[in-house]
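Engineer: Sequence and predicted structure are below.
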Amino acid sequence: MDHFSKEQRTRIMAAIRSNGTRPEILVRHYLWRQGFRYRVNLGRLPGHPDIVLRKYRTCIFVNGCFWHGHDCGAFRLPKTRVDFWRSKIERNKQRDKEVQQRLATMGWHCITVWECQLKKPMRDQTLKDLAFTLNHLYLRDHAVGYRRLEEEWGGSMAAEPDRGE
């Protein structure tokens, strides 16, 4: 049984924001301080990712554990209208999977940051891991092979000792 009237419950549910949430702002502020530049809720991409880093060809989704059915201690299925909530959350999970597959086929990397990973004890490590992952993706995607560089240059690199050729 719901403790609120239908009108009160409607007001409560309508007040829940889909973007500009506290976890999303935490991630955005961290990325900005680390020198990452991004766009927010880019509508031209499937699923309207929360954060889009074009230079890194990466979309970041900051998901709430309840709305996206994360398998963690923060997620609990409501005791009322169980069938409705179960199907809604399953639809959300399926949609998330489809959106990320579409983005991957377009050449985008997708990263999901969960709300529970941004709680105090894990926040710093989660954000550091995010920055590391972004840098790793950039280097992997933009790497110029050493041998190819050597062939184009025709000699050894400036910081390398001569190999006696």
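Structural biologist: Looks like it came in fine.

Engineer: Please make it C-alpha for all contacts and neighbour counts, starting now.
Structural biologist: Will do.

Engineer: Strands of the protein, start to end?
Structural biologist: 39-40, 51-53, 58-63, 109-114 (DSSP state E).

Engineer: Reformat these as CSV; add distance to residue 127.
Structural biologist: Listed next are the strands of the chain as CSV, based on distance: least, Cα to Cα, whole Å:
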stretch, distance to residue 127
strand 39-40, 18
strand 51-53, 14
strand 58-63, 12
strand 109-114, 9
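
Engineer: this is the comparison structure:
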Amino acid sequence: MASLISNVNYVLRRFREDPECRSPGPSAWAKSLKIDRFEPNMAEDDQRELARTMLKMEDFTRSILVTNMLGRGSLNSAIDLIVRTNIELVPLEAYSDWLAEQWGIDSTTRANESRKVLRTEDLDESLLSRVHAVCEEDFRLHERIMKAWRRVGGTHIFGSDLLDD
């Protein structure tokens, strides 16, 4: 859910940076939203409403889901790919420690974080239910990964660690 909300906040940031929607991202998003341009002085409440609209559109929700990025939109397809490729998985709460451990990097910087125009508490019950439904397979994948991480310990796990759960 946090990824979906972060993504719509990112899209709003890109619209503010490119209100004429000339670059590829803003241009495609504007087309999906059936708008020609983004009003640079748009009130934050109106931006929030635009973000809510995005969360209602499959174009904006499905593409950001982890199960779509790592599979074909389902828990099983994502686990299959994660296990077959044996990718390294790092929970966000361990990311800074992983950077230090694996790469000797001491950083907690979040340079690409977008302004939070929309927050979870801005979603009404209906939209919150929709977002929960869209994220159901991702929730299940997250729990499976976290269960393996708690069992293995450390700062990361590999895809093969999911086989034991």
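Structural biologist: Received it, and whenever you're ready, just let me know what you need. A quick note: this is a predicted structure, and the numbers were derived from the prediction, not measured.

Engineer: tm score of chain vs chain?
Structural biologist: With the length set by TM-score structural alignment, normalised by the length of the first structure, the two chains reach a TM-score of 0.24; 68 aligned residues with a Cα RMSD of 5.1 Å.

Engineer: So which of the strands of the first structure is the most surrounded?
Structural biologist: Greatest average neighbour count among the strands of the first structure goes to strand 58-63 (a mean of 23), per mean count of other Cα atoms under 10 Å.

Engineer: Just list what that one packs against, helices and strands only.
Structural biologist: strand 51-53, strand 109-114 (3 or more Cα pairs under 8 Å, 6 or more residues apart in numbering; DSSP states H and E).

Engineer: So for residue 11 of the first structure, which of those strands sits nearest?
Structural biologist: Between residue 11 of the first structure and these, the shortest separation by Cα to Cα is 25.6 Å, and it involves strand 109-114.

Engineer: by how many degrees do the closest one and strand 58-63 diverge?
Structural biologist: 20 degrees (axes from the mean of the first three to the mean of the last three Cα atoms, to 10 degrees).

Engineer: Which elements pack onto strand 109-114 of the first structure?
Structural biologist: Counting contacts by 3+ Cα pairs under 8 Å, 6+ apart, strand 109-114 of the first structure is packed against strand 58-63, helix 82-105.

Engineer: With residue 121 of the first structure as the reference, name the closest of the ones you listed.
Structural biologist: When those are ranked by proximity to residue 121 of the first structure (Cα to Cα), strand 58-63 comes first, at 17.7 Å.

Engineer: Residue 142 of the first structure: which of the helices and strands packed on strand 58-63 of the first structure is closest?
Structural biologist: strand 109-114 (13.7 Å).

Engineer: Would you indicate which residues of the helix or strand hosting residue 50 of the second structure are buried?
Structural biologist: Using DSSP states H and E, residue 50 of the second structure maps to helix 44-55. For helix 44-55 of the second structure, the neighbour count (16 or more other Cα atoms under 10 Å) marks 47, 48, 49, 50, 51, 52, 54, 55 as buried.

Engineer: and which of the residues you listed is nearest residue 125 of the second structure?
Structural biologist: residue 52 (12.2 Å).

Engineer: Return the distance of that closest one relative to residue 8 of the second structure.
Structural biologist: For residue 52 of the second structure, the distance to residue 8 of the second structure (Cα to Cα, to the nearest Å) stands at 8 Å.

Engineer: the helices in the second structure, which residues?
Structural biologist: For the second structure, the helices defined by DSSP state H cover 2-17, 24-33, 44-55, 58-61, 66-69, 75-85, 95-98, 125-152.

Engineer: Let me have those in JSON lines, extended by distance to residue 158 of the second structure.
Structural biologist: Shown next, in JSON lines, are the helices of the second structure (distance: least, Cα to Cα, whole Å):
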{"stretch": "helix 2-17", "distance to residue 158 of the second structure": "22"}
{"stretch": "helix 24-33", "distance to residue 158 of the second structure": "32"}
{"stretch": "helix 44-55", "distance to residue 158 of the second structure": "31"}
{"stretch": "helix 58-61", "distance to residue 158 of the second structure": "27"}
{"stretch": "helix 66-69", "distance to residue 158 of the second structure": "16"}
{"stretch": "helix 75-85", "distance to residue 158 of the second structure": "8"}
{"stretch": "helix 95-98", "distance to residue 158 of the second structure": "13"}
{"stretch": "helix 125-152", "distance to residue 158 of the second structure": "9"}
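
Engineer: For residue 147 of the second structure, grab the count of nearby residues.
Structural biologist: For residue 147 of the second structure, the count of nearby residues is 16 (other Cα atoms under 10 Å).
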